[in-house]
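Enquirer: sequence below, structure please.
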Amino acid sequence: MRNLVFLFLILCNCNVSAQPLPQRIASAYKKFASDQQLAFGTASLTVLNASTGEVIFTENGNTGLASASTLKTITAATAYHLLGKDFTWETTLGYTGAISGVGTLNGDIIIKGSGDPSLGSDRYDQTKSETILKRWVDAVSRAGIKRLTGRIIADDRLFGTQTMPGGWTWQDMGNYYGAGPSTLTWRENQFDLIFRPGIVGQPAALLRTEPDMSYLKIVNEVTSGKAGTGDNVYVYSAPYSNVVYLRGTYGVDLKKAISASVPDPATDLAQTLKNRLKAVGISAGTIITARELVADKLTFQPDTKILDTHTSPTLEKIVYWFNQKSINLYGEHLVKTIAWKQGKEVTTPEGVSVIKDFWNKKLGIDKNAMNIYDGSGLSPANRITTMSMAQILQSLKKEPWFQLYYESIPVYNNMRVKSGSIGDVIAYAGYQTSANGTPLVFSIMMNNYSGSSSAARQKLFNVLDVLK
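Expert: Down below sits the predicted model:
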């Protein structure tokens, strides 16, 4: 009898394995879509043959859903197309006026940005803040400047004054993942908060910030949470404000820094440079941004002498970390840079419009299938179809830079897949080769699910495992 049961199980397994891939996907998706966690939600899945573009399976493929960070795959692909893998940004340090015989600069020092998202970032050797600051201090010293009578001006005009894309929420924008793009982004526009928890329910002490942000007024309302509750700290601040509120709980057994966004990165950069010059004995005047000068209807002379030009890593290296670590800030820089380089007004809406126009012309994707508001997927207002996302990903296979793009997609669930999650939204998009050697590209999204996110994620994985 045991032998008969064993033979029966083998035959059942063989029958399942022998089923055509579309049938197996359909069966797995049907079970997933009928789960109680989606009783009041919506899901969609599209699977294409990555070589031919043939539709292997689609359900709700033309229904627009919130995509979360899987939208980054489209932003990155568009950047590769329109900017090129070798595109770089430049930041210059220069001065106006003349230097006297005793080393007094009767003029301004100007830091001029072009939207480099990596300036001061620790992700690349040549962009680390200490490396940049040393270069700039050395350049000022070599020029013979010992004293500055004018200002340190951070020229942050290129990206305009609106740093936050439409649809970003108040709960997000003060936190590190909600840092908005700046013409002079610096250290990825974030800083760390170091806490010491106390008795449960009592205040958690803010010990310091790293780096020092003493020019900000930080109001700490964080309390100590129970053991095992972890990080439930939220940072609230508005662009260009100098007041930051900290709310929520910090677990009594937690030992980690909490990262917040910098309200005015250009001011922070100018202040940091001033402090560094002062540390080596070079006195500087006041600091100010071009945004403030324009607001006050003041003008300033362009720099007449360039002291240093810093070139960013190439686009392919930016996109690698953009997708690997899902850096929202990088996506918003790419969108504004796309608008700039296409001769449009340098705003997020113009950049988004260029993206939609590009894919409409290239693949015939209806613009209404890409109802998007940013380049990172952080806005909960974004809506995109799994069919359009899968079609875009499939079209990249023939591009000469595809391997670079492919390697930027993380390996997750033993698949090459970009993940995404925001409130009640989980999504995945990527590439997989099936057991019979068929190359696949897929996009799957679930919106407004209920219950545990970890349980919902595992159910999504159960569907995607069928593609292996």
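Enquirer: from here on, just use CA atoms for contacts and neighbour counts.
Expert: OK.
Enquirer: burial count for Cys14?
Expert: Neighbour count for Cys14, taken as other Cα atoms under 10 Å: 11.
Enquirer: need the contact list for it.
Expert: Listed by Cα atoms under 8 Å, 6 or more residues apart in numbering, Cys14 has no contact partners.
Enquirer: now do the same for it: helix, strand or coil?
Expert: helix (DSSP: H, G, I helix; E, B strand; the rest coil).
Enquirer: equivalent analysis for Leu158, please.
Expert: coil.
Enquirer: ok, the closest residue to it other than its chain neighbours to Ala290 distance?
Expert: Excluding the flanking residues, the one nearest Leu158 by Cα to Cα, 6 or more residues apart in numbering is Thr183, at 5.8 Å. Thr183 sits 11 Å away from Ala290, going by Cα to Cα, to the nearest Å.
Enquirer: do Lys468 as well
Expert: As judged by Cα to Cα, Lys468 and Ala290 stand 53 Å apart.
Enquirer: between the two, which has more neighbouring residues?
Expert: Each of Lys468 and Ala290 has its neighbours counted (other Cα under 10 Å); Ala290 has more, 22 against 15.
Enquirer: ok, now which ones touch Leu396?
Expert: 77, 402.
Enquirer: that one should be in a helix, yeah?
Expert: Yes: checked against three-state DSSP, Leu396 lies within a helix.
Enquirer: second input sequence below; structure requested for side-by-side comparison:
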Amino acid sequence: MSSASPSSGRHRKPKPMSLAVRRAFIVAAVPVTGALLSAPSALAADKSVKTTGTTRSVAAEGLDPAEQRIADQLNARSQDPDLGTTFSGIVLDSASDKVVWEHNAGTALMPASNAKLATATAALTILGPEHRFTTKVVYGHGTLTLIGGGDRMLTTADLTELAKSAAAGVKLAGLDSVKVRIDDSLFAEPALAPGWNGSYYDDQVSPVRSLVVDGKLSADTSIDAGKVFAQQLADQGVTVDGEVTRGTASATDVPVGQHLSPRLSETVKKMLKESNNDIAETLLRMTALGAGKPATFEGGTQVVRDVLSQRYGVSMANFELYDGSGLSRADRVPAQTIADILDLLTDPRYRGLLRSIDEGLPVAGEAGSSLGPEWGRFDTPDSACAVGRVKAKTGTLTGAIALSGLTRAEDGRWKVFSFVENGSTADPAAIKDTVDGLAATVNGCPA
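Expert: Alright, predicted model coming up:
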């Protein structure tokens, strides 16, 4: 991927174009063979699919030759049987917001991890890219309390430094033993989000708590962090009495140490590169707190909706979000909305604020990211030519595959795309290969 940013050299209009104005550009419809969505949705057992408009693929008037090739090829490739009968997609020209191509772009489908784009946008907007989360240690009445502050990047090495500081204070006070407890009261009690399967815990995500170390999945990340802290204290020559317990620090407790997380921008980049569910759910709660809302699924998702609609003018039509990670099978987001969120990255007004989303998007073929070769992405004849030239957020759930991002097309202009598939019975690897091919088509790879 070229290091040049999507906004380089662009002369963008003063205000984002509304969806209604975008639609006004669409004047020619090209029917797709086979009636998409004509069969009952495979998602009916989860939640009914909401849709706007008619079932069709369209291309806008006034396309340049490169854009016309994109539209023509997507009209053909979107009929691939691997995509099933419930597919939504859109391609925008970032400079003009012209719709280059769309297919059921207003249909709300399970976005899977594409939902993390909404979470990241709200977190950066409310908290700011430079924001850091604080983990504290306080002392009172013979007890050291480790207080969680929502730092998902906290490591054993960080707790070691906190333990050294706390141990020095304990010894200075003439003590040689203490009790240890954790305070994770910053967040409400962990709960399953609507649409989460119970099996997600300790597999896809941990119960959401404000204290965790080394990003480990476990039933109680706070107690686990407390145990690591207690061990580090012991290594410093301080005896820990009894087991690590849970409690709430007193206002009269004395501060003995604190650790600041990396900047939020770094946390966001890690979340997107790895598609980290735990980081997403923690950021959802910290964003809620930053906006004065309860640190719950409901509080966080309300702030996401408010930020997207009120700050950026993104339509909330058919938008239903119940968590921060996209694990919820009740989540429904149109491809149009996902593209509109990504389109913010190309707007100079928001470039500084949202830069880490752009930088955090996995790049096709980037090892260690969710688009890396270890995941079998962009490794077919239809997509390998786009390695290093497409950056996009992946999304994968049982019955849902999504890929949304940006690429510089043959005409040298940045295109924003979103492709979301739900309910296909094809092999997931084959679906991903097909979706990767769609993204490569937008880039301008040979047919």
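Enquirer: residues contacting the residue nearest to Leu158 of structure 1?
Expert: 113-116, 155-160, 266 are the contacts of Thr183 of structure 1 under Cα under 8 Å, 6+ apart.
Enquirer: can you give me the helices in structure 1?
Expert: Along structure 1, counting by DSSP state H, helices occupy 2-18, 21-33, 72-83, 129-142, 170-173, 265-279, 290-295, 315-324, 328-341, 348-363, 386-395, 402-408, 453-464.
Enquirer: can you put the ones you listed in JSON lines and add distance to Ile218 of structure 1?
Expert: Formatted as JSON lines, the helices of structure 1 follow (distance: least, Cα to Cα, whole Å):
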{"stretch": "helix 2-18", "distance to Ile218 of structure 1": "59"}
{"stretch": "helix 21-33", "distance to Ile218 of structure 1": "46"}
{"stretch": "helix 72-83", "distance to Ile218 of structure 1": "32"}
{"stretch": "helix 129-142", "distance to Ile218 of structure 1": "23"}
{"stretch": "helix 170-173", "distance to Ile218 of structure 1": "16"}
{"stretch": "helix 265-279", "distance to Ile218 of structure 1": "15"}
{"stretch": "helix 290-295", "distance to Ile218 of structure 1": "22"}
{"stretch": "helix 315-324", "distance to Ile218 of structure 1": "29"}
{"stretch": "helix 328-341", "distance to Ile218 of structure 1": "23"}
{"stretch": "helix 348-363", "distance to Ile218 of structure 1": "29"}
{"stretch": "helix 386-395", "distance to Ile218 of structure 1": "41"}
{"stretch": "helix 402-408", "distance to Ile218 of structure 1": "37"}
{"stretch": "helix 453-464", "distance to Ile218 of structure 1": "32"}
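Enquirer: before we move on, the earlier item: residues shared between the contacts of Thr183 and Ala290 of structure 1?
Expert: 155-157.
Enquirer: between the helices of structure 1, which gets nearest to Gly225 of structure 1?
Expert: Gly225 of structure 1 lies closest, by Cα to Cα, to one member of the helices of structure 1: helix 170-173, at 19.3 Å.
Enquirer: what range in structure 2 does that closest one sit on?
Expert: Using TM-score structural alignment, helix 170-173 of structure 1 lines up with residues 198-201 of structure 2.
Enquirer: may I see the buried residues of that stretch?
Expert: Tyr201 (16 or more other Cα atoms under 10 Å).
Enquirer: to Glu54 of structure 1, which of the helices of structure 1 lies closest?
Expert: Closest approach to Glu54 of structure 1 among the helices of structure 1 (Cα to Cα): helix 386-395, 9.7 Å.
Enquirer: ok, residues contacting that closest one?
Expert: Here helix 386-395 of structure 1 has contacts from 44-51, 53, 58, 61-64, 73-74, 359, 363, 365, 369-370, 429-430, 441-445, using Cα under 8 Å, 6+ apart.
Enquirer: can you say which of those are buried?
Expert: 44-50, 53, 58, 61-62, 64, 73-74, 359, 365, 369-370, 429-430, 441-445.
Enquirer: picking up where we left off before, relative to Met164 of structure 1, which of the helices of structure 1 is closest?
Expert: helix 170-173 (7.8 Å).
Enquirer: the strands in the stretch 51-200 of structure 1, which residues?
Expert: Remark: strands assigned in the stretch 51-200 of structure 1 by DSSP state E, counting those that start in this stretch are 55-59, 90-95, 98-99, 104-106, 109-112, 147-148, 152-155, 190-196.
Enquirer: okay if I get the ones you listed as JSON lines plus distance to Thr169 of structure 1?
Expert: Listed next are those as JSON lines, based on distance: least, Cα to Cα, whole Å:
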{"stretch": "strand 55-59", "distance to Thr169 of structure 1": "30"}
{"stretch": "strand 90-95", "distance to Thr169 of structure 1": "30"}
{"stretch": "strand 98-99", "distance to Thr169 of structure 1": "47"}
{"stretch": "strand 104-106", "distance to Thr169 of structure 1": "44"}
{"stretch": "strand 109-112", "distance to Thr169 of structure 1": "30"}
{"stretch": "strand 147-148", "distance to Thr169 of structure 1": "41"}
{"stretch": "strand 152-155", "distance to Thr169 of structure 1": "27"}
{"stretch": "strand 190-196", "distance to Thr169 of structure 1": "17"}
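Enquirer: and those: which comes nearest Gly174 of structure 1?
Expert: Ranking those by distance to Gly174 of structure 1, with Cα to Cα as the measure, places strand 190-196 first at 9.5 Å.
Enquirer: what packs against the closest one?
Expert: strand 205-210, strand 258-261 (3 or more Cα pairs under 8 Å, 6 or more residues apart in numbering; DSSP states H and E).
Enquirer: among the strands of the stretch 51-200 of structure 1, which is nearest Leu38 of structure 1?
Expert: Leu38 of structure 1 lies closest, by Cα to Cα, to one member of these: strand 55-59, at 14.5 Å.
Enquirer: centroid residue for structure 1?
Expert: Asn328 (1.6 Å; Cα atoms, centre = their mean).
Enquirer: distance from the chain centre to stretch 400-407 of structure 1, please.
Expert: 19 Å (Cα atoms, centre = their mean, to the nearest Å).
Enquirer: fine by me, we can end here.
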